[in-house]
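Undergrad: need the 3D shape of this:
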Amino acid sequence: MRLRVRVWLRPRLRLSARVRRTLLAAVVAGAVVVPVSAAAHPSIPAPPPAALAPLTPATLPAAYAANRANAATAARMAAAHGNTGRARTLRGMASAGRRFLTFDARGPGRTAEVFGDLASADRIAVLVPGSDTSLDAYGRLRAGALALHGKLGPRAAVIAWLGYETPDTVSPAALTTGRADDAAPELRAFVRQLRRLRPAAPVSLLCHSYGSVVCARAARGLDVADIAFFGSPGTGAGSVAALGTRARVWAGRGAHDWIADVPHTKADLFGTTVGFGTDPVAPAFGARRFAAGGGGHSDYLAPGSVSLDNLARIALGATSEVTHA
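TA: The predicted structure follows:
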């Protein structure tokens, strides 16, 4: 979810329960009735994903090279189509040194980019982004992954997992679990792939905004050490117990994050369940609450932030060093 929602929610405003319910109903009704032009991604020609051998430490270099070549082809196709912005982004992704486990430039795009040496990593952190994340807005996710890897050090790997079509912030999809339900099997398969690749390396899921709904839908029985929700609108689950996971579950929210003013409720509207229920930072949810500082919705991985420090400690398994809200 992006900060443009601040046009109607001030960062520190605390609304009454009645006003929150009214506001949610208005937003949902408007989103259902009024088409959102930003929800339609442009049709840009791109090749199908590269055919890859099963991933092992030995085959990783070939996979990275094949995905860079695929990005270069996609860049040429986008340029020929007249989409200079997408072409520029794809040329950057095709540059030497970029490491993609998966790459698909069709539509809004899907990728899984590696930061660090995955073949020898002792720890793996997977960033799961929220709304409005695509190839055309990938810079924000990449910057966060780079900042996190800088805190974790050379023995860890960070993966920016854009493995699903994220919803637009102001759209019906951002208010229901539909996209997360579609994404959860993909995330589960991706984590299983990582566990086969590096069976001794604990995996952590760091889940921002709508990405926390994705992680929650994928959590049951998943072999991960930690799951951290931050900037979450809710997860669709009423409690940590309802997630069905043995992982440590964390939740944090910045003091200036507008998501605090989104109603943490569920409602049936037009035959659809809208909203995600219990606030993950509420005591009733049962998560370990970590300090997230004074940042806003897009600031959790900002260099020098309290939230980045604590997310790095969670990913490293240094749970005794995490500061609590």
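Undergrad: drop to CA atoms for contacts and neighbour counts, all remaining ones
TA: Fine.
Undergrad: the residue nearest to Gly236 when sequence neighbours are not counted in helix, strand or coil?
TA: Excluding the flanking residues, the one nearest Gly236 by C-alpha to C-alpha, 6 or more residues apart in numbering is Phe276, at 4.2 Å. Per DSSP: H, G, I helix; E, B strand; the rest coil, the local secondary structure of Phe276 is coil.
Undergrad: Phe276 and Gly144, how far apart?
TA: The gap separating Phe276 from Gly144 is 25 Å, by C-alpha to C-alpha, to the nearest Å.
Undergrad: can you give me the helices for the chain?
TA: Per DSSP state H, the chain carries helices over the ranges 17-33, 60-81, 84-93, 138-152, 178-197, 211-218, 240-243, 306-316.
Undergrad: let's see this one next to it:
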Amino acid sequence: MPPSANSRPARLRRTLLAGLIATAIVFPVSAAASPDVPAPAAVHFSESASAPERYAANLANLGEAARMAADAGRVERAAKLRAMTAGGTARFLSFDGRGTGRAVEVLGDLATADRIAVLVPGSDTTLDTYQRFRAGALALQQRLQAEHPRSAVVAWLGYDTPGTVSTTVLTADRADAGARELAPFLERLRRLSGDGAHLSLLCHSYGSVVCARTETGPRVTDMALFGSPGTGADTAAELPTSARVWAGRGSDDWIANVPHVRIGGIGFGADPVDPAFGARAFAAGTGGHSDYLRPGTTSLDSLARIVLGTTAPTEASHA
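TA: As a prediction, the model looks like this:
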């Protein structure tokens, strides 16, 4: 039976919206290249392994990965890996130099911290772009320490992020895989940190899709979504967490132009900063998509206060 005249415009609208999603997400950012370089296998630990044991083994693994990259003539990757060691002082709970890579770094002292922020990055975050991600984590840690010395930040590159210029960034497949890694990590972090430490998830861009799919325990008190394309949920109440859910977006963030629709498995639906979503709004200032953790910004101050439990919502909506 031929399609009706009324169904043709509907299909056209769906096609156009899907195209707009792809254009809005893909156009503003270029993909980062991640060379295929040799690297040792990741170190596997028993559940009883302490944080210092993990730090030492992963730092050695990172050094070996840098050596292997240099021997293979991958000079740029080797230099980036050496930079990650921070002169032998970096603390990695996990590290895998294979492929685009994974790394989970601690800034601060988990043993004494009673406020811990876990940063979950978005697309194109790899070992090749790690210093950009780490710079934001360091800015947050310095902001927290200035007000509350018993705080720490975990830079969690614990999943294979999608490429910005790829179809994977339009679906939740990578986010679902990331959530399956993040949930058990949060449980391990609970055992490695001090008794009673409050955990906050700070989730940027595609990372907000990961967080929105992660089942969190009661130790996660707050989840902040920023620069988010949507979560796949219609409301904050649908997320698998008992944490307070926050949302913010800088006025110059291009992601505001992404259509908040979901067509089949493409797109992420409702806008988290829309009051109808039900998140607590936080002030994000005038920054762009990559500016949320820049020193001196309104957004960094708001996120730090969320971690410390000193921020009130800027609107009356609640998760």
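Undergrad: TM-score for this pair?
TA: For this chain pair, the superposition-based TM-score is 0.87 by TM-score structural alignment, normalised by the length of structure 2; 297 aligned residues with a C-alpha RMSD of 2.5 Å.
Undergrad: hang on, the earlier thing: between Phe276 and Gly144 of structure 1, which has more neighbouring residues?
TA: Neighbours were counted for Phe276 of structure 1 and for Gly144 using other C-alpha atoms under 10 Å; Phe276 has more, 24 against 21.
Undergrad: and Met77 of structure 1, how many residues sit next to it?
TA: What Met77 of structure 1 shows, counting by other C-alpha under 10 Å, is a neighbour count of 18.
Undergrad: which residue lines up with it in structure 2?
TA: Under the alignment (TM-score structural alignment), Met77 of structure 1 pairs with Met68 of structure 2.
Undergrad: aligned against structure 2, show me the partner of Leu197 of structure 1.
TA: Aligned counterpart of Leu197 of structure 1 in structure 2: Leu192 (TM-score structural alignment).
Undergrad: what number of residues lie near its match?
TA: Neighbours of Leu192 of structure 2 (other C-alpha under 10 Å): 17.
Undergrad: can you tell me the closest non-neighbouring residue to it?
TA: Ala51 (6.4 Å).
Undergrad: contacts only, for the corresponding residue of structure 2 for Gly109 of structure 1.
TA: Counting by TM-score structural alignment, Gly109 of structure 1 corresponds to Gly101 in structure 2. Gly101 of structure 2 makes contact with Phe95, Thr126, Leu127, Asp160, according to C-alpha atoms under 8 Å, 6 or more residues apart in numbering.
Undergrad: Ala260 of structure 1 too?
TA: Taking C-alpha under 8 Å, 6+ apart as the test, what Ala260 of structure 1 contacts is Pro233, Arg253.
Undergrad: which position in structure 2 pairs with it?
TA: Residue correspondence to structure 2 (TM-score structural alignment): Ala260 of structure 1 is matched to Ala256.
Undergrad: just tell me what Ala51 of structure 2 corresponds to in structure 1.
TA: Checking TM-score structural alignment: Ala51 of structure 2 goes with Leu60.
Undergrad: if I look at that match, how far off is Ala160 of structure 1?
TA: According to C-alpha to C-alpha, Leu60 of structure 1 and Ala160 of structure 1 sit 16 Å apart.
Undergrad: for those two, indicate the residue with more neighbours.
TA: Legend: neighbour count by other C-alpha under 10 Å for Leu60 of structure 1 and Ala160, higher for Ala160 (24 against 21).
Undergrad: what's the neighbour count on the nearest residue to Val214 of structure 1 once chain neighbours are set aside?
TA: Of all residues not flanking Val214 of structure 1 in the chain, Ala180 sits nearest, at 4.4 Å (C-alpha to C-alpha, 6+ apart). Using other C-alpha under 10 Å, Ala180 of structure 1 has 28 neighbouring residues.
Undergrad: do the same with His149 of structure 1
TA: Using other C-alpha under 10 Å, His149 of structure 1 has 22 other residues around it.
Undergrad: excluding sequence neighbours, find me the nearest residue to the aligned residue in structure 2 for it.
TA: Matched across to structure 2, His149 of structure 1 falls on Gln141, judged by TM-score structural alignment. Nearest residue to Gln141 of structure 2, sequence neighbours excluded (C-alpha to C-alpha, 6+ apart): Val153, at 5.7 Å.
Undergrad: thought the one you found was touching Arg143?
TA: No. If you go by C-alpha atoms under 8 Å, Val153 of structure 2 and Arg143 don't touch, sitting 10.6 Å apart.
Undergrad: and stretch 295-307 of structure 2, how far out from the chain middle?
TA: Computed by C-alpha atoms, centre = their mean, to the nearest Å, the chain-centroid distance of stretch 295-307 of structure 2 equals 16 Å.
Undergrad: what's the answer for stretch 163-176 of structure 2, then?
TA: The chain centroid and the centroid of stretch 163-176 of structure 2 are separated by 14 Å, computed with C-alpha atoms, centre = their mean.
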